[in-house]
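Asks: Provided below are the primary sequence and the corresponding predicted coordinates.
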Amino acid sequence: MNTSRHSLRRFLHSTCLALLAASSSLALLMPAEAASNRVQEVSGTWTFRLLPNDPATAQHADTTQWHAAQVPGHVHTDLLAHHLIADPYVGDAEAGLQWIGNAAWEYKLEFDIDEKTFNARHQDLVFEGIDTFADIYLNGKKIAATDNAFRRWVLPAKSLLKKRQNELKIILHSPIQSLLPQVQAMPSKLAGNYPSPFGDEPRDAMTGNFARKPGYHYGWDWGPRYVTAGIWRSVKITSYDDVLLQDFHIQQDQLNAQSAALQARFDVQADKDAQIDLEMRVSDPDGKQIMSRSLHARLKKGLNQLALPLQIDHPRRWYPHGMGEQALYSFDLSLKKGRQVIAEQKKRTGLRQVALRRDKDQWGQSFGFVINGIPVFSKGANLIPFDMFPNRVKSEQMRAILQSAKDANMNMLRLWGGGYYESDAFYDMADEMGLMLWQDFMFGGGVVPGYDKNFRENVVAEAKDQLLRLRSHPSIVLWCGNNEEETAWKDWGIGKKLAEENPIFAEHVWSGYVALFGEDLREQVARYGAGVPYWSSSPSNDLADKANDSNNGDKHYWDVWAGSQPVEAYLSETPRFMSEFGLQAWPVQSTVDAFAPRSEQKIDGPLIRAHQKFLAGDGNQRLLLYIRANYHEPKSFADFIYLSQLMQAEGIEMASLHHRSSMPRTMGSLYWQLNDVWPGASWSSVDYFGHWKALHFHARRFFASLTVAALHDKGVTRLSVISDLLQEQNLAWRLRIMDVDGKVWRDTTQALKLPANSAMELAQIKDADLPAEANQKTTYVVVELMKDGKSIARSIAYLLPSKLMQLPDPGLVATIVAEADHYRLDLHADKLARAVWLDFGEHAYKLSDNALSLLPGESISLRLDSKQSLATLRASLRIRHLAQLATSP
């Protein structure tokens, strides 16, 4: 059906045009993070074009004309806004758009500056982010050549700025063409990530790991290859006269339940000796001012480092989601010279202590986070960028994804190193929601030239910029040097191959790695990271001999999926902290409809294959391998979607419950991945449009603060109970051994005193000990956690793969009724209804639960929110369950 597909095109196009039409007026603002006294946004009517002498002009002459541009923005989105390229997300447009990454682009703006800015003694032109290799010209003079998309570029401009009609020109060079000559000249090449399948870059000379730009732009196994460029964050003019407030942060010296000993620390730059007054107002998490302090200071010419002690009695501390409140204090600073306020800044931060526990124990060396003295089991997922083009990410889209993480009872997200450092708004949201952040530095994989002094200096400057910007956020609990670079060198044969080819160079490369990730970044985090721990790589044991070790450090486990091992292998892997593992699935039907018409939705169809980026083993065939291992053969592409999501949800649930029930040996379970950059097949639990896959509904249950696990493996069902709560719980647990038709072979309930923050094994049930009447093809084990006589958590273990079970028609009956401000969907099953999925097609809706199983005779009620009429919802409801696909075994 083409409706959704055209809707996506219209949505993306209208979004681009709306952004192009942004106001051209100049704005004055005083952002919290600005290291300057006055800030004027540089705005107006930006224009762009393909550089006229670029080789691409021969085939793309229409792009050499000047067109309106969006800044912040990207070349691809500007081209799309003017219909100069096909929609990058629809159909199989990817191959035809690779020329953009090999071309050079020119951006231009004419702007004025206001009176106060023009008369200031100091004026700097500031680029908060430019991607990546850019020549910057101001009023005809080249003032900079940039080479890092993650840095903040501050360019002195006093001698060049005019009051009216300033011209800013930016030449954005191709990152591929900028780096390719030096890479091709290397006698021994450094291993990259994913070679381009499109011929826009040689497969044996990949440039992405030499560029300080988002690595995923070069393509990944869950996203397309769009090597874009652009002025991707704001452009400003900062100005001051003779005193500059360069930095302001709150240092937490001591914190406990009784008191918080803090220091407000300031870096002030002075052109000459001067006297200033600092005034600090502190507000509690409810917004009530609780303190006002002042400091009179005599400045010397140059940099002055000042401190103002602050004490808060009985502080409200910041805790992760599920452990306590997300208390955030506000610190408002005014800097005065005489009676004149010359600078104001505001910091909002949470008071919390964070430690990375690395104790030696009977298993090896632990890896787990301790917040305010309390060990935390980290529950969550890995976060990738929200879009291929960051400027297109709206605040509400970002908030919806983070809210989905919180709603699924997650308390941690790992910000993977192949993307970019997120916006200030993102970290504010994480602070508010109590989502701990494992923050990678932006190294996604491959081998980087750490042996190059200039490269390392560039990265150190980048790290300092980001640490200073982000250190006030209590959500950040770890800075990690990179993703998978150490294990790639040690475990994937990359280091061995280079050592065989060129041993001297290999040693040089590894020494550079240790210098960059073992020393340089560690030192920057120690200096500017506000006490947050540092970890050199993931997976790693922080540069110990073995990188991806189950007994020490964090673990990435891909024997399941990439190694084609059965999902049951998850139960034999018990790491100290699982920071990556995953199974793929297709998104919901309406998301697939957005990029491919129904007639093209075939497992091996070209449009479907174009949106399946796992090429190493043919992603759809790998999906079929796992589907066929446990379920029936899909009869249609819709079945394929349903079964892929079921396989993903049940597999990740098995692994996550195993991790949680292995506490305290295992202290973290972060599956790959939370979200998507575009509509397509991936490991995500929430698709590009924010729709929850089956996995996310399961995650809300298996990450609940109180839950149970029934895990069947090798003829034994192991029953466990898990609590993240910080108080002992008086509960009960109920065990039933049942038949699909509703017969109960065993039904027992026992009292349970569950210690705080713990996991406990309840029982082990061998298949051989089941009642003689129980048929494995129809029997399953149900364990429930009971509180005040009500079931609060449930886990079901099946004794055979689904394809070998005899699942009856469950006799499902669904009724939808209207209530005050929503609908109610009532569902009843006469017999076991396994893996029920409710869907309303192309209509927008939200269900309070989905991807669930009903026991024989069970009835449930779900909340249904939709703007559609009752008649439309009743007519469009489609129900899937596993018995529909069953055939006689």
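Replies: Happy to help now that I have it.

Asks: going by C-alpha atoms from here, please, whenever you check contacts or count neighbours.
Replies: Fine.

Asks: just confirm Lys753 is within a helix.
Replies: No: going by DSSP: H, G, I helix; E, B strand; the rest coil, the assignment for Lys753 is strand, not a helix.

Asks: ok, it - contacts?
Replies: 728-732 (Cα atoms under 8 Å, 6 or more residues apart in numbering).

Asks: ok, and the most crowded of those?
Replies: Ala732 (19 neighbours; other Cα atoms under 10 Å).

Asks: and that one, what element?
Replies: Per DSSP states H and E: Ala732 is located in strand 729-739.

Asks: by contact count, what packs against that strand?
Replies: Taking 3 or more Cα pairs under 8 Å, 6 or more residues apart in numbering; DSSP states H and E as contact, the helices and strands that strand 729-739 lies on are strand 744-754, strand 779-787.

Asks: got the angle for the longest one vs strand 779-787?
Replies: Put simply, strand 744-754 runs at 30 degrees to strand 779-787, going by axes from the mean of the first three to the mean of the last three Cα atoms, to 10 degrees.

Asks: and whichever helix or strand comes after strand 744-754, what other elements does it pack with?
Replies: Using DSSP H and E, the next helix or strand after strand 744-754 towards the C-terminus is strand 758-766. Counting contacts by 3+ Cα pairs under 8 Å, 6+ apart, strand 758-766 is packed against helix 637-661, strand 716-723.

Asks: can we see that at 7 Å?
Replies: Other helices and strands packing on strand 758-766, by 3 or more Cα pairs under 7 Å, 6 or more residues apart in numbering; DSSP states H and E, are strand 716-723.

Asks: how distant is the strand it packs on from the center of its chain?
Replies: 30 Å (Cα atoms, centre = their mean, to the nearest Å).

Asks: angle of that strand against strand 758-766?
Replies: Using the same axes, to 10 degrees: strand 716-723 against strand 758-766 is 160 degrees.

Asks: just want the angle from strand 716-723 to strand 729-739.
Replies: Going by the same axes, to 10 degrees, strand 716-723 makes 150 degrees with strand 729-739.

Asks: quick one: contacts for the nearest residue to Trp535 once chain neighbours are set aside?
Replies: Distance criterion Cα to Cα, 6 or more residues apart in numbering; nearest residue to Trp535, sequence neighbours excluded, is Cys480 at 4.6 Å. Each residue near Cys480 by Cα atoms under 7 Å, 6 or more residues apart in numbering is listed here: 439-441, 534-537.

Asks: coming back round to it: switch the contacts of Lys753 over to TSV; also include distance to Arg151.
Replies: Output for the contacts of Lys753, formatted as TSV (distance: Cα to Cα, whole Å):
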residue	distance to Arg151
Glu728	48
Gln729	49
Asn730	53
Leu731	53
Ala732	55
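
Asks: comparison target below:
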Amino acid sequence: MSARQLLLTSRCSLLDHLLGEDPTPAEDEMDQIDLNGSWGLGWSDGTRKIAARPLLDATDGPFLATATVPGEVHLDLIAAGLLDEPNLGLTTARSRWVDDTVWWYHRDVVVPPELAGRRVWLHFGQLDLVARVFVNGRPAGEHANAFRPFRTEVTELIHEGENHLAVELQARHGGIDKAAILTGKDDDWNRHKRPWHRKPSYQWGWDWSSRYLNVGIGGDARLVVAHSDLLVGRAVPLADVDADLATGIVRARVELENVGTDPIGATIRAGVAGVTGRADVEVAPGEGVYEVVLTVEHPELWWPNGQGPQTLHDLDVEVEWDGRVERRCSVIGFRRIEIDQSPHPGGGRYFTVVVNNRPVFCKGANIAPLDSIPHRIDRARYERLIELAVESNFTFFRVNGVGLYESDDFYELCDRAGILVWQDFTFACSWYPAEDRAFLEDVRAEATWQVRRLASHPSLAIWCGQNESEWMQRTPDAGADPLPDYHVFHLLLPSVLEAEDPSRYYAPCSPHSPGTTAYPNDDHVGTQHPWHIGMGNWDIRDYRQSPARFAAEGGVLGPTSLPTLREIVEDHDHPQASIGWHTHDNWIAQPGDTRPAIPDEMLLQVMGVSSADLDVEQYAYWGGLLQSEGLREYVENYRRRRPDSGAAVFWAFNDSWPTTRSWTTVDYYQRRTPGFWAVRRAMAPVSVVVARTGDVVEVFGVNDTPADVTGELEYGFFRTDGPGSARTATVTLPANSSAVVATLGPWEGDPVSSVAFAALRRDGELDARSRLILPLHRELDWAPAGEPKVVLGDGVATFQSDVFVLGVCLDLDGDRALADNMFDLWPGMPYSIPWPFADAPRILHTGNPRS
């Protein structure tokens, strides 16, 4: 048995067991000729060139470098010593010549005589971006979409023996003869006509990423040889559960392509969870999807994180025709996902994700691509990302349209971790050339490919057409004039989903206000991006009044981890004077013509601290404390409003490259930023939130678990310089809900010297706590923090202070999995955390004014 036959047999053993058969795979080792590995890399800048034509001879000289396929040109140039690592210094600016260059990939391939007379296709998993493909010097096809593969038949171009393959690639359209599409954003985007380019938008440069246009053969390369006129593609199953959760329905779908002229009879068999089925089909000429429907009674269900187990099932599919058999394997989960948009009694509509008939509050963040060069994102980095998300108590990711259709690794890990995923189609902050028929057909092919690739994943909950484009085109005062690319997101993409994934919810844009004809960011219906705070409004307390039904994007800028800051900036004493600081800074954070930098203004207005006076470590602390407070306000506000609000999803979880300031709680090197722990506390499954509604101070008990929680609540007011008044009560937090569990009444004492608090204990152990400060932090009547007491014993560190201490910082490096950090101390109330480390905890900074 060949290695490939062994792989097929081991991965599809379930169907053998169910059917009692041992079919013979249809293909042998010669079905595919692997083209991965080393290729020669040529280039042309328009005047000078090396190996820059379809068919080479001895006059072309040596290649510029060796290219690795799959791979990316920048990585090949780095390996050859011709380019520096893009994350360092000004390398991204010095690398612009790469996307101004025409690149040529070359390699020879030997076709053995036994394949003579068979039909042959050339396949590239990804060509980024503008490609012309040649076989033996003759044109084989063109392609300009990094989001779907390239395949072309080369039977007439290839021959027995040695053949030469060449691919010309450009990172972008050179001198594109298309009309400019206004983006409302950056001049560079308009100059290069970004909306025409089907590649990740963030590579053109975003506020949180540097411009770094990738180019290369980014997917597997191979020659595929047909044994017959029937080609078996991917298994693309769909799984769902009926309304009473008693019956699972699997549409075991498989792609079949008849490359001949006559119909071909075939039998499809499938098996999952002990159930098998078959269908006899007639495959018409052309490509299509054919299926077997399986019914599974009382299936084990898949649940989101914290709601139940993430049960997954192996699905095996085989196709038999003309005495041949091919198999495909997949993994599915049985779950039912709906979006409750029923009328809200206060006006508008709810927006609640309901999984298996249970409402789920979506806690999490948008994710950015994990690297400026996606090709070097490996599974280990995704595993670390998901680990940190689970540590943060996430249940939800939004994959923003600025980035990628996320990878198979990402979705497989989300399936296993129980993290729900919202996936944007890759359109963002522009309007697109919808009048161009070729562009529309390319988008349809792209969407079909990606929907089929991802639809089997139980973690995938929501599809969305694009990010913020409609919002950019309409203001609250705008009328209902038709948008120039309306039909892409309201007609074309929905038609693809109706055919390929009809059961999942689809929103044409985010933010989106369904049922309205004008402003897409209406707080009371659909999804919202509450950027009215953090972009220009520095007062983070205003989050407390935001009634957004489903906050899908918003945030506060803050610093990255201290080691990353130190790597970037040259002058650690005056970091903002460093060219590295400004190169790696978020461009929204940079000062405008008439205003200071937004995070600097926020730090001054909220905390009373001037960033110009801070060295790099001090900035990491104070900027991190500000972001911690802002993200805490964001998350706590929406969680306490449940079910009126259905999500607290912020921008963003991670960085694509090393930054000085960003929106994230995990930096490029996957270190925790100073803001990480505030988000983790705010998203804990069981929480309390102190809030003022009108003139009354209340304590909300927030419980995201499927069981009621009962505990002892201590609540009241303390003074900044010492204890105050407190009460206790036994309270029950209902399952999967938020409810007022105690009322403090009107504020007690002077707000500038008093703080409202609540602490929930179960079985004597602290479970959650919250505090409310009414004035700005700089306006509070602070007592000096002094030296809080730290006692270490039996693997537990206990901290205590006689006065209120803000933001006790134990670590700014972000590598250690501390149980807590950047936490407060309340007067006379000990606070304990596990401490499994050999060294004793050391308080590095506190947020009380420095004496």
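Replies: Happy to help now that I have it. Just so it is clear, the structure is predicted and the values come from calculations on it, not from any experiment.

Asks: how about the residue nearest to Trp535 of the first structure, what's its partner in the second structure?
Replies: With TM-score structural alignment as the criterion, Cys480 of the first structure lines up with Cys464 in the second structure.

Asks: can you pull out the helices in the stretch 151-300 of the second structure?
Replies: 187-192 (DSSP state H, counting those that start in this stretch).

Asks: and which of the contacts of Cys480 of the first structure is nearest to Asn119 of the first structure?
Replies: Distance to Asn119 of the first structure across those (Cα to Cα) is lowest for Phe441, with 39.2 Å.

Asks: any idea how far Gly553 of the first structure is from the residue nearest to Trp535 of the first structure?
Replies: Using Cα to Cα, to the nearest Å, we find Cys480 of the first structure at a distance of 12 Å from Gly553 of the first structure.

Asks: how near is the aligned partner of Arg566 of the second structure in the first structure to Ser334 of the first structure?
Replies: Aligned by TM-score structural alignment, Arg566 of the second structure pairs with Asp593 of the first structure. Distance of Asp593 of the first structure to Ser334 of the first structure, computed by Cα to Cα: 54 Å.

Asks: looking at those two, which is more packed in?
Replies: Set side by side, Asp593 of the first structure and Ser334 show more neighbours around Asp593, with 23 against 17, by other Cα under 10 Å.

Asks: which stretch of the second structure lines up against the strand holding Ala732 of the first structure?
Replies: The aligned range for strand 729-739 of the first structure in the second structure is 709-719, by TM-score structural alignment.

Asks: starting at the chain centroid, how far to the matching stretch?
Replies: On Cα atoms, centre = their mean, the centre of stretch 709-719 of the second structure falls 37 Å from that of its chain.

Asks: check stretch 8-24 of the second structure too.
Replies: With Cα atoms, centre = their mean, you get 36 Å for stretch 8-24 of the second structure.

Asks: Phe367 of the first structure contacts Phe577, doesn't it?
Replies: Yes: counting by Cα atoms under 7 Å, Phe367 of the first structure touches Phe577, with 6.1 Å between them.

Asks: neighbour count winner among the two?
Replies: Higher neighbour count among Phe367 of the first structure and Phe577: Phe577, with 28 against 25, using other Cα under 10 Å.

Asks: the more buried one maps to what in the second structure?
Replies: Using TM-score structural alignment, Phe577 of the first structure pairs with Phe550 in the second structure.

Asks: could you do Gln70 of the first structure as well?
Replies: Aligned counterpart of Gln70 of the first structure in the second structure: Thr68 (TM-score structural alignment).

Asks: can you tell me the element Trp677 of the second structure falls in?
Replies: helix 676-682.

Asks: which residues touch whichever helix or strand comes after that helix?
Replies: Downstream of helix 676-682 of the second structure, the first helix or strand assigned by DSSP H and E is strand 686-693. For strand 686-693 of the second structure, contacts defined as Cα under 7 Å, 6+ apart pick out 636, 640, 697-704, 757-758, 768-772.

Asks: average distance between strand 686-693 of the second structure and the first structure?
Replies: Once fitted to the first structure, strand 686-693 of the second structure is off its aligned match by 2.7 Å on average (mean Cα distance after the TM-score superposition for the first structure).

Asks: name the residues of that strand that come out as buried.
Replies: 686-692 (16 or more other Cα atoms under 10 Å).

Asks: contact partners for the residue nearest the centre of the second structure?
Replies: Geometric centre of the second structure, nearest residue: Ile367, 3.1 Å, by Cα atoms, centre = their mean. Ile367 of the second structure makes contacts with 397-400, 652-654, as judged by Cα under 7 Å, 6+ apart.

Asks: map it onto the first structure.
Replies: By TM-score structural alignment, Ile367 of the second structure lines up with Leu383.

Asks: in space, what's closest to that match - neighbours in sequence excluded?
Replies: Using Cα to Cα, 6+ apart, the closest residue to Leu383 of the first structure is Leu415 (5.0 Å).

Asks: swap in Arg452 of the second structure?
Replies: Arg452 of the second structure's closest residue in space is Val236 (Cα to Cα, 6+ apart), at 5.5 Å.

Asks: pull the number of nearby residues for the residue mapped onto that neighbour from the first structure.
Replies: Per TM-score structural alignment, the equivalent position to Val236 of the second structure in the first structure is His249. Residues near His249 of the first structure, counting by other Cα under 10 Å, number 23.

Asks: repeat for Pro482 of the second structure
Replies: 10.

Asks: can you tell me how far it is from Pro514 of the second structure?
Replies: 15 Å.

Asks: now swap in Val808 of the second structure and tell me
Replies: 44 Å.

Asks: pretty sure His298 of the second structure contacts Asp242?
Replies: No: using Cα under 7 Å, His298 of the second structure makes no contact with Asp242, being 10.3 Å away.

Asks: identify the residues contacting Gly558 of the second structure.
Replies: Going by Cα under 7 Å, 6+ apart, Gly558 of the second structure touches 623-624, 627, 661-663.

Asks: again, 10 Å this time
Replies: Going by Cα atoms under 10 Å, 6 or more residues apart in numbering, Gly558 of the second structure touches 586, 589, 599-600, 603, 619-628, 630, 660-665, 673-675.

Asks: which parts of the stretch 301-450 of the second structure are strands?
Replies: Counting by DSSP state E, counting those that start in this stretch, the segments of the stretch 301-450 of the second structure that form strands are 313-321, 324-332, 337-340, 352-355, 358-360, 362-367, 396-399, 420-424.

Asks: and those strands: which comes nearest Ala735 of the second structure?
Replies: Of those, nearest to Ala735 of the second structure by Cα to Cα is strand 358-360, at 10.2 Å.

Asks: right, I'll leave it there.
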